[in-house]
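*Asks:* All I have is the shape, not the residue letters:
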């Protein structure tokens, strides 16, 4: 079981509402009863769409809205950019093929409060592409287990984080032992971070940028798939895998033998904040989303939910 306690700043509705029900937590849902709506999938575009049921506004009502909110209201749909591959428990297809998860429920609830429908745009083949689609105006918002980075923040504006992970390292035990034998007076983690090593990260993720910051003396090697990265650590091709604690702990839980060959270090002083993103010009939408998170925020320790959905995706 995934033991690490992670504090999630998300709305209570993320766990009270299911994918096709608007009842829960004693809350009235704006925009009417949508409990019978079902997703349909555009396979070619990797996009999941709910049938449109927007609340129509008069021209006078629309004229009072700022341009970014008015654009969404006039269209009648909130376009949400989301990475194409599943990332349980944030977004994934359930046994019936329905798109579910923390980010999916957040997006649906945001759309309900805006009184529009929601469209999940899953064309992006990397998390950087998710950001690019928002920056280019092809999506209104990114909700996609999206890490905050300085380079991405040059293109988009982030909300306050709704999830905060710690960064982590999965280190090859033999390589670590050899390094410790040469420097017995230094801490193991300090040795890994400050000596010249090969560090593995996932391609086109925030950890490419994070790695360049944390490991100035090391060579950063990118891997397209997580299982390839983990195998490289086991085989000693890289000293360590650098990723968030949830993903790495997940790998250890799924494969207990991995602990024989590797050691997990959680970097308590280095965080990986997860936030939503909007286009730079969408200031009113950003303010609205931050207010939404403030109103709905509760400190929820969801170890049980994380353990339930910690299967992960390779």
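*Replies:* Everything's here; your move. As the structure is a prediction and not an experimental result, all values here were calculated from the model.
*Asks:* going forward, measure contacts between C-alpha atoms and count neighbours the same way
*Replies:* Noted.
*Asks:* ranges for the helices of the stretch 201-314 of the chain?
*Replies:* Listed in chain order, the helices of the stretch 201-314 of the chain (DSSP state H, counting those that start in this stretch) span 206-214, 226-234, 245-254, 258-261, 283-296, 303-308.
*Asks:* elements contacting the third one?
*Replies:* The one in question is helix 245-254. Helices and strands touching helix 245-254, as assessed by 3 or more CA pairs under 8 Å, 6 or more residues apart in numbering; DSSP states H and E, comprise strand 163-172, strand 262-274.
*Asks:* Isn't residue 284 up against residue 71?
*Replies:* No. At 11.6 Å, residue 284 does not count as touching residue 71 under the criterion of CA atoms under 8 Å.
*Asks:* From residue 116, how far off is the most centrally placed residue in the chain?
*Replies:* Against the mean C-alpha coordinate of the chain, by CA atoms, centre = their mean, the closest residue is residue 145 at 0.6 Å. Distance of residue 145 to residue 116, given as CA to CA, to the nearest Å: 23 Å.
*Asks:* Presented hereafter is structure B, for comparison with structure A:
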């Protein structure tokens, strides 16, 4: 299998006229691709009852590994360290609800097309009576370190942000009353409210803002090289065949208008 992958790399190099395929060569030599994923973001990436990381993005990581003919190694990441891990070479790829914006494009290689999309909203106790974003002014609002929507929410609505390292810490602060709500991605909030559990007394009271596509990321220097092009080819095929729509449904996630639009575009 490794010999086949190395032959494929040679074809990629010849067809692109580029001199380097460092990460693809590393993956082939190791027989595995190391992917940074979330383990606290149900149902995109989370721990099941056996302690295994599962979810939509884990399915995507496994599919990429299968197409490259290698195994997959999953490394848990959070918003504050995922790009750093990629830069340091600790992971080969990010598939971790990474919002695509110009600032991040200066740090890592955001592969196109984007594979998902989400926006900012708030998970809050119904008893807090939040109705509009402007109700956040002067109030303590929990959030996750490194989230792209913190800056605009702070500047626009004058909320006092309490930033935590991960979802468990932030949700613990929310449930013990340390903040009026949790600022997070609407996709995650919707999935929590739709599931049976401890969120029956909570709501997502606002209209979702700051809509942003999500990107799979490779090292910046390899975005336009064989590695970045190969990942782009795979994502394009996901949209073309409807694989992402099927994987989305298989993980119990509500139908995504973004995925439908991309399928129509690429099919």
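*Replies:* Looks like it arrived, so ask away. Just so you know, these numbers come straight off a predicted model, no measurement behind them.
*Asks:* What would you report as the TM-score here?
*Replies:* After superposition, the two chains reach a TM-score of 0.70 (TM-score structural alignment, normalised by the length of the second structure), with 237 aligned residues with a CA RMSD of 3.5 Å.
*Asks:* circling back to that earlier point, out of the helices of the stretch 201-314 of the first structure, which is closest to residue 102 of the first structure?
*Replies:* helix 303-308 (10.0 Å; CA to CA).
*Asks:* Turn the helices and strands packed on helix 245-254 of the first structure into a markdown table, including distance to residue 9 of the first structure and mean neighbour count.
*Replies:* As requested, these are exported to a markdown table (distance: least, CA to CA, whole Å; neighbours: other CA atoms under 10 Å):
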| stretch | distance to residue 9 of the first structure | mean neighbour count |
| --- | --- | --- |
| strand 163-172 | 6 | 22 |
| strand 262-274 | 10 | 17 |
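*Asks:* Reformat these as JSON lines; add distance to residue 78 of the first structure.
*Replies:* Converted to JSON lines, those look like this (distance: least, CA to CA, whole Å):
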{"stretch": "strand 163-172", "distance to residue 78 of the first structure": "22"}
{"stretch": "strand 262-274", "distance to residue 78 of the first structure": "20"}
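*Asks:* Nearest to residue 59 of the first structure, out of those?
*Replies:* Going by CA to CA, the one of these nearest residue 59 of the first structure is strand 262-274, 36.8 Å.
*Asks:* Break down the stretch 101-250 of the first structure into its strands, ranges please.
*Replies:* 117-121, 141-142, 157-158, 163-172, 198-202, 219-223, 240-244 (DSSP state E, counting those that start in this stretch).
*Asks:* so of the ones you listed, which one's packed in deepest?
*Replies:* strand 141-142 (a mean of 30; mean count of other CA atoms under 10 Å).
*Asks:* what's the matching range in the second structure for it?
*Replies:* Using TM-score structural alignment, strand 141-142 of the first structure lines up with residues 93-94 of the second structure.
*Asks:* residues making contact with stretch 141-153 of the second structure?
*Replies:* 79-80, 99, 120, 159-167, 170, 173-174, 178-184, 210 (CA atoms under 8 Å, 6 or more residues apart in numbering).
*Asks:* As TSV, the helices of the stretch 201-314 of the first structure with mean neighbour count and distance to residue 174 of the first structure would be great.
*Replies:* Below are those laid out as TSV (neighbours: other CA atoms under 10 Å; distance: least, CA to CA, whole Å):
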stretch	mean neighbour count	distance to residue 174 of the first structure
helix 206-214	17	22
helix 226-234	20	9
helix 245-254	20	17
helix 258-261	16	7
helix 283-296	16	45
helix 303-308	15	30
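*Asks:* Make TSV from those and add distance to residue 137 of the first structure to it.
*Replies:* Output for the helices of the stretch 201-314 of the first structure, formatted as TSV (distance: least, CA to CA, whole Å):
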stretch	distance to residue 137 of the first structure
helix 206-214	22
helix 226-234	30
helix 245-254	30
helix 258-261	43
helix 283-296	13
helix 303-308	33
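*Asks:* Any idea which of the ones you listed gets closest to residue 64 of the first structure?
*Replies:* Comparing the helices of the stretch 201-314 of the first structure by CA to CA, helix 283-296 comes nearest, at 12.6 Å.
*Asks:* packing partners for the closest one?
*Replies:* strand 7-11, helix 67-75.
*Asks:* Tell me which residue of the first structure lines up with residue 83 of the second structure.
*Replies:* Using TM-score structural alignment, residue 83 of the second structure pairs with residue 131 in the first structure.
*Asks:* That match touches residue 143, doesn't it?
*Replies:* No. The criterion here is CA under 8 Å, and residue 131 of the first structure misses it with residue 143 at 9.8 Å.
*Asks:* anything in contact with each of the two?
*Replies:* Contacts common to residue 131 of the first structure and residue 143, judged by CA under 8 Å, 6+ apart, are residue 277.
*Asks:* Mind checking which of those two has more residues around it?
*Replies:* Taking neighbours as other CA atoms under 10 Å, residue 131 of the first structure and residue 143 compare with residue 131 leading, 29 against 25.
*Asks:* quick one: the more buried one and residue 277 of the first structure, what's the gap?
*Replies:* Counting by CA to CA - residue 131 of the first structure and residue 277 of the first structure are separated by 7 Å.
*Asks:* which neighbours do the two share?
*Replies:* With CA under 8 Å, 6+ apart as the test, residue 131 of the first structure and residue 277 both reach 142, 156.
*Asks:* ok, now which ones touch the residue mapped onto residue 244 of the first structure from the second structure?
*Replies:* In the second structure, residue 244 of the first structure lines up with residue 185, judged by TM-score structural alignment. Residue 185 of the second structure makes contacts with 118, 119, 120, 121, 122, as judged by CA under 8 Å, 6+ apart.
*Asks:* Trace the third one over to the first structure, please.
*Replies:* Meaning residue 120 of the second structure. Per TM-score structural alignment, residue 120 of the second structure is aligned with residue 167.
*Asks:* Just give the nearest non-adjacent residue to that match, would you?
*Replies:* Spatial nearest neighbour of residue 167 of the first structure, excluding adjacent residues (CA to CA, 6 or more residues apart in numbering): residue 244 at 4.5 Å.
*Asks:* For that neighbour, give its distance to residue 218 of the first structure.
*Replies:* In terms of CA to CA, residue 244 of the first structure sits 19 Å off from residue 218 of the first structure.
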